[in-house]
Every structure is written in C-alpha cells, then in structure tokens.
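> just coords:
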C-alpha cells in the first residue's frame, strides 16, 4: 500500500530528522520540526471540523506557515485550496462560495470557520491515521473570463503518484530548491510539494526580488530554481556587476514556466548559465498534457516549448481539421484515448471535443519533429484589419529594449481597422515613443506595431508572471 503524503513526509523525518526541510528569511525548519508542527496543526484543524476530503482554504503569505498548513491538511486526508493572501474580500468570498471549505486559514470570511495567520496550536504532536485525500490540491484560476474557478486535481494524495513528477523536474532528495513564486499559484505549489515529497530542502522567498534570488542561490547553494519569464527578465536587467557579485555555479536546473519566454531572453540565459541548465515546462494547471524542453534542444528548435512527456497534443485549424506543420491553430490536449482528465472544474466547464480532447485556448503550431510552439492565447489575440496579431510577440520585442522593465499589449477599438495594439510600458528611464517604435520596427511587421504607448510606474505582471489583460483593457475602453 502506498504512503499518503503525510505518512511519506513522516518517514523522511524518521530517516533524517535534522535535515532542513524548509527555509524562509533565515528561519530553518528541520524535517522533525516540520513533522511535529504539522501534526499539531492537523489535530487543531480536526477540532475545527476538518475531515476526510474536505476543502481547506489557505490564504497565507509565502513562507513556512503556508507549507505547514498545507501538510497539516494532507495529514487529515483533506484537500488544500490555496488562494492569495492579498485577494480583495469580494473575490475571496466568491472562491469560498465555490469551495465551501470546512476551514479558512489566514483570514476571516463571514459565515465560515477560520483561523488567523500565525495560529499556534496547543494540541498533541502524535501522528494521525487518515486515508489519503481523493484530490490532492484545488488551486484557483481567474482564466480569460475573470470569474474564479477551482481546478481540482483528481489524483489522490499518495506519494507514489506525485514523486515521479520531481524526477521529471530534475529535483532529487539531495536538492536545495529555490521557490521564487507565490505558493498560491499552481507552478510554485506543485514544484514545492514535489520537492518536499522527494526529500529536497525548499527555500521559499516571501516575495520575489531579483538580487535577493541570486543572493539565496549563492548562500544556500541552490541547485534548482523555479522561474517565470518576468523573473528572468528582472534578473537579466540587473547591472552586470550586481549579477556577477553572486555565484550561480551550484545551479543544475532553472525550470521556467507559466508564460511564453521571449527568444532573446532565453538565449541570454543560455549564454549565461549554459544550455543544459535552462529548462522549460508547458502545461496548464489542468495538466491534460505536459511538454518539457532543455536549452540544448531549444537551440535546435528555437521558440519551442518541447514535445509531450505526458499526454497527447494536436493542433487544429478553424475548420476543426489537423493544422499543417507550421500553421497556427488551437492547441488541444488529452492524457490519452479513453483516459479521463486528471482534474475537474468547480465554477467552469471544460472546452472539449470528441475523443477526450480539451483546449485551454492557447494557440500554436507543430514542426515536423513534433515540437510545439506557442503564439498566444485566443482570447488575447488582436484582430487588426483582418490580420491576427499576438500580444506576446509584441511584448517580447518591447521587453528587449534595455530601458523596458515590463510591458503589456492590449487591443483597443479603431474605427478603420477594428482594433489596434496599445502598449503599456514600465520604463527604467524615459524613452520617447519614436525610439520605441524604431526599436520595434526592426523586429515586427508594420501592422503589428503599437499605435499608442502608455507609461505606467508599476510592474505590469505579478510575481507569478501573470497579467490581468482583460481588466487593463476594460479600464481603457470608452464608456458604453
């Protein structure tokens, strides 16, 4: 019989009780300390009514407490349902109404049992005997509609089902992995969970900062790092003397995901670290299929996100037929013929077609070797005078300007062309529109050039690399 997550982590603690399990802001928790604290929390959560297969909403900041709470939930055979600790009250209320959790940890929601951040249980630390949760995680997503939904993983919280994922990521029991992203996002949550279950030492950043990330790699001798292109861009924009101040020789794997990576940026990282250390993973939180590519493969298939290592992928044109090689179409995924999806939605319905195929709305194409290339998401595409324009392509070109810190491109109505690209830019130094356009004209076709620019004084993407494009567009549309 396979171990539950909780039992497996307890076995790791028994084998090496003094090994570090989690570090955050200089505080180190050993495997034995983690075992005892999560047992106490689990007893406390049980007293508050949490039982097998209940949801527990975790609204805690990045840090040790977040992971302790998650493990305690698993030890009760319940399902952690992570959310941002900074969510507006209305949005959090919508999510809680969907999840109907037995307990909310980290914030008060009227009408629901809750425990505050920093809660210290006065309960025993003896182990609990609980079956594995039927669903091991239930993260949220706003998706293209802006309405929250839960993506409930239907795999049970059994170690043998999840630990192989650590191997796929390049995480071993000897790894020290740097978690740079928000744990309520699926990528950092999934990779941190896989790392803990593999026996790795997980170093968590409360909030991403480019120079601090390099400092932690140097001091902790981290050999594995989670990244999104936004983080890679911020690190690369550090002055070279700052970047060179820290040793990154310990890194074996930088695994980036969550958003398309501009080719110029990926190539810069490959030149800096070496092709064998820069890896990319493409998948949705739904994980119908997963692709992975290493830097040396990428140099042979520039722009690709790899070939499927799990599941199947096809690209269909607007007529629903197989797209030609190199032809952009909608990406459809499945685990296999007659294989059920590895998730279920709460608050949404999957877009599907016969044969078990599903799409997340991503657009792309395949080459003759079966490598997948992303162009953009269908809902983000801008139709300019009948031509398809992909914001991600324009943003990659804008971000390659040395003064640009972040950018976002949206489509705004135009009486002649229907829509035209509008670029929001965060700049390190003032740059006139003419210079930005000259820079872009060398990299993009004329119909793709932004017709207008708007300066902002804040990052346009969050620490997870996400941008609320639909909200930015809605704010700039004329009143109806």
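That came in fine, so what should we check first? This one's a predicted model, so the numbers in the text were calculated from it and none came from an experiment. Residues are numbered from 1 along each chain as shown.
> can we go C-alpha only for contacts and neighbour counts from here?
Noted.
> in three-state terms, label the residue positioned nearest the centre of the chain for me.
For the chain, residue 187 is the residue whose C-alpha lies nearest the centre (CA atoms, centre = their mean; 3.5 Å). Following DSSP: H, G, I helix; E, B strand; the rest coil, the label given to residue 187 is helix.
> put this next to the first one:
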C-alpha cells in the first residue's frame, strides 16, 4: 500500500475493500467478524448516519466496550467524516468516566449493554449494544445502523486530522486525551519493523481497545491488509487453544501473559503450527520466560517500547537479540528506523554520552498532535524543536541499545496498565482521616509492579477500609494492593516527599527501580 492509501483509516479500508474484498479483516474469537468488503459497507453506512447528524472535522465519536468489530466499524466511520474515534476505558469508575466523557464531548457514543451504567443508563441485561445520540434514549446499535442510508462518502481526510483520541492518566490527576493524527498513524504503518506481517496474515490481539496497543494493532493490520483477531478472554487455556488452532500467524501480548502461558500445564504438550512471531511490550521479559516461550511456541520474539503519545513503538528488541540472550534481554532495543532517540539531561537538555543515565527523548512523525483541551500539558512534554520528553530515565550503550532504569515521572506500570500515583493519592486524600499520602510501585512477581500506598492518618484507621474507599472511586487496577500506615513521610528540605526513599526498601534487591 502506498502513502496515498495510508492517508486515513477510511482510505485504507477502501483500498483493501477494492483489492481483497473477501479476505478476513477483523474478528473476535467466538464473536463477530468482517471481511474487508463487509467492513467497508458497514462503516460507510454508519458514516452516512454521522454525516446526516452534521458530525465532521473536529467532532468526536465514542465507544465503550470490548467488541473490536463494532469499534472498528465506528472508528473507520468517524474517519470518513473527519471526526476522531474515542475508545473509552470501561474499567473506570462512574465518576472517572463522567469526567473523561465530558472532556471528549462525543456527539455519538456506542455503548455495550453492560457498560450503560457508566454513562447514567440502566443495563437492560439483554447484551444488546446501544447508541447514544445527544440526549435521546439509547437505541439498539444494529437497529440504528440498518435504518441509515447506504452510500459511499468521498474520503477527504487530511494528514493533520485527529483520527483517534486515547485517554491516559495524567500526572496532574486529570486524564489526558492523546490526539493521534492521520500522519502519525500512517508513519506507524509505514515504519520498518522486525517482523514479517504480510497481507492475509492473522494477528491475535488480546489487548483492550482503549489502549494504544489494542487499537494500534487494529489500524496496523488494516494498513498492512492483515486480519486483526481479538480475544476478550485472557485465560491462558483459551489463548493457547487459539494459538494451537493454527489460525494465528503473529500474536501480541505482555510479559505477564507470556509467563502465564508458558507456565500452563498444557502449554508444552501442544503444537503451534503457524505462529511465527510473539510481540510484547510494557516491560522487559525475564530471560527464563523468553527461553521458554521460544522453546514452547517455536517462534520469534520481538519487544517493542513506545507509548500512547508516540502512536506505537520507538524501539525494537529483535528476534536475533532474543536468540543471543544474555544481558541484552534487559534492553528495550534500538530505535526504529526513522525515529530519533537521545538521552538528555532532564534539566538543561544536553545530550548524554553512552552509559550515562538521563531522560529518554524522541522525535519523529509518530508524535501526537497534542492533549485534548490541555495545551499547557503539551508544552511541558514537547520541546520547541519537536523532541518529546518521555519522562522515562535510561541510557544507551555503545551499540545504541536503550536500557530503562527508572521513571522521571512516578508512573507505575502494573500488568501493562499505566497508573499515575497522583491520581490515586488525590482519592486517598478525600478520606477524612487521611492527612498525607504517597503512592509508589513495588515489585510484583505476576504483574511486574503493583500499587502500594503509604499514608499518615488521623486517629486509627483499618487499611482495608481505605482500600474499599478507593475501589468505590477508582478503577480497581489503580487501587492500592497494600497500604502502610506511618507517623510521617520522608521529605527533602523543601518539603517534597522522597518517594525514592519509600521505594528503596522494596527495590533494593532489584537491578533497577522499574519493573
């Protein structure tokens, strides 16, 4: 596919509908599926409905759910009218969802039945996905689509149009809507990668759609002409069944899931005839897990490092790197061709020499266009000459391999989920007995890191009560799994809490203070 056909998601789907209409395009294991042709017809119809509602450039269309086929229909339909698709995180609490939806301000939102309470509607319990248009009562999604006129809209998207907005927790405690334009998506698809994904291949994607990895692989497969096959059940036995069935050529995952797969008693007694690549991210993989995965699955391993703001990977650890093993497995890899990456002094921006730790910065066409409604946040992370400040601390060796050491920002990564401590701290401080709170990430064998809160309270307080308090207000994966009560928190002379001191006791036996 040339650059012209990669100019928007709508243009990509139109291309494959023209050249490979009957080829499988997107599906959910044991659920819906589309060929490129049927996907194009469905998204075209929805696009007409959006157009009839006056939705266009600068508007947003939301989705709350797990069904990647429905999301694919909605996302591409939005592209046809130059609107941005927004996959909301269904794991949020109702309060968090309300704040995020208010920021995104979708003109239309498609919601799976189980998640209707998150937006103020009762769940009828019938499993029927609804569409919300303005203040009107929820309408059955399929009924709504079938009532729309069928017509092929002309694709007029521009490179700078925002195609998708992905919300990620903010260091200020407010969710940030990362705006990903068509040009960044096109750059992602057009970049060189250490795998051989071809038109007609099938890529299994167990990642949630509200992550850039989940929807990123949707648009990557669409650009390549491969089938995106989603699994909503991450049980090891179910994933192994799909891989052993022979329908999957490549699979996306995180190290925690790979560990569960290779540890499953049935993993070694099966064949995985067509699996060629296992692609993972979120953290390095333990050498024993990597060796077991290559032995059991007989496939290549690729690690990718990137973030929502970079619209995908900025470094790769290749199959050859994994086969070589050793200390290199602790690296995040080398920069993707076309992506600039430097280690900079976080204060003055001076480039650090190999082996010296500083802030990881990157510059390329992959970078987001901004944070929705938060221009000041963008100014903090993007330098005037276009370098994105990742907030990660690391160094590069003499061969250009990046090693991550810590986080300049205090973000916690637990099981592939990004958690910002200040968001949890703000909720803890809402409790009338909590005087001070500090949240840190501590080692966890299964998830890499888990959330710990260290708090100073007034009087006596059962930590379990505080955990329940958080669970009523936050997505459960953000809530502390342990809470320590202290008389005081360590601070520097200016009064700033010394989280490094809090973390030290838990990370002292680890080579780095990041999972």
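Thanks, I have it. Note that the structure is a prediction, hence the values are computed from the model and not measured.
> after superposition, what's the TM-score here?
Once superposed, chain against chain, the TM-score is 0.74 (TM-score structural alignment, normalised by the length of structure 1); 410 aligned residues with a CA RMSD of 3.6 Å.
> OK, contacts around the residue nearest to the centre of structure 1?
Residues near residue 187 of structure 1 by CA atoms under 8 Å, 6 or more residues apart in numbering: 181, 257, 258, 285.
> ok, now how distant is the aligned partner of it in structure 2 from residue 230 of structure 2?
Per TM-score structural alignment, the equivalent position to residue 187 of structure 1 in structure 2 is residue 213. To residue 230 of structure 2, residue 213 of structure 2 is 12 Å away according to CA to CA, to the nearest Å.
> residue 244 of structure 2 too?
On the measure of CA to CA, residue 244 of structure 2 and residue 230 of structure 2 end up 15 Å apart.
> those two: which has the busier surroundings?
residue 230 (29 against 18; other CA atoms under 10 Å).
> in JSON lines: the contacts of residue 187 of structure 1, plus neighbour count and secondary structure.
Below are the contacts of residue 187 of structure 1 laid out as JSON lines (neighbours: other CA atoms under 10 Å; DSSP: H, G, I helix; E, B strand; the rest coil):
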{"residue": "181", "neighbour count": "26", "secondary structure": "coil"}
{"residue": "257", "neighbour count": "23", "secondary structure": "coil"}
{"residue": "258", "neighbour count": "21", "secondary structure": "coil"}
{"residue": "285", "neighbour count": "21", "secondary structure": "coil"}
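> which residue in structure 2 lines up with residue 325 of structure 1?
Counting by TM-score structural alignment, residue 325 of structure 1 corresponds to residue 354 in structure 2.
> what sits against residue 336 of structure 2?
191, 192, 193, 313, 314, 315, 316.
> ok, 10 Å please
Neighbouring residues of residue 336 of structure 2 by CA atoms under 10 Å, 6 or more residues apart in numbering: 191, 192, 193, 194, 304, 305, 313, 314, 315, 316, 317.
> ok, of those residues, which one's closest to residue 110 of structure 2?
residue 313 (28.8 Å; CA to CA).
> next, count neighbours for the nearest residue to residue 44 of structure 2 once chain neighbours are set aside.
Closest residue in space to residue 44 of structure 2, ignoring its immediate chain neighbours: residue 152 at 5.6 Å, by CA to CA, 6 or more residues apart in numbering. The number of residues packed near residue 152 of structure 2 is 15, by other CA under 10 Å.
> same thing with residue 119 of structure 2?
Around residue 119 of structure 2 there are 16 residues (other CA under 10 Å).
> quick check: it vs residue 55 of structure 2, distance?
Taking CA to CA, one finds residue 119 of structure 2 at 21 Å from residue 55 of structure 2.
> same deal with residue 63 of structure 2?
15 Å.
> the two - which one has more neighbours?
Neighbour comparison, residue 63 of structure 2 and residue 55: the larger count goes to residue 63, with 27 against 21 (by other CA under 10 Å).
> restricted to strands, list the contacts of residue 336 of structure 2.
The members of the contacts of residue 336 of structure 2 that map onto strands under DSSP state E are 304, 305, 313, 314, 315, 316, 317.
> restricted to buried residues, select those residues in ChimeraX.
Only the buried entries of those go into this ChimeraX selection, using 16 or more other CA atoms under 10 Å:
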select :304,305,313,314,315,316,317
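> so which of the ones in strands among the contacts of residue 336 of structure 2 is the closest to residue 348 of structure 2?
residue 314 (23.2 Å).
> structure 1: which residue goes with the closest one?
Match for residue 314 of structure 2 (TM-score structural alignment): residue 290.
> would you agree that match is in contact with residue 310?
Yes: Residue 290 of structure 1 lies in contact with residue 310 (CA atoms under 10 Å); the separation is 5.2 Å.
> who touches both of these two?
In contact with both residue 290 of structure 1 and residue 310: 283, 334, 335, using CA under 10 Å, 6+ apart.
> wait, a strand at residue 436 of structure 2?
Yes: counting by three-state DSSP, residue 436 of structure 2 is part of a strand.
> so how far is residue 455 of structure 2 from it?
Counting by CA to CA, the gap from residue 436 of structure 2 to residue 455 of structure 2 is 6 Å.
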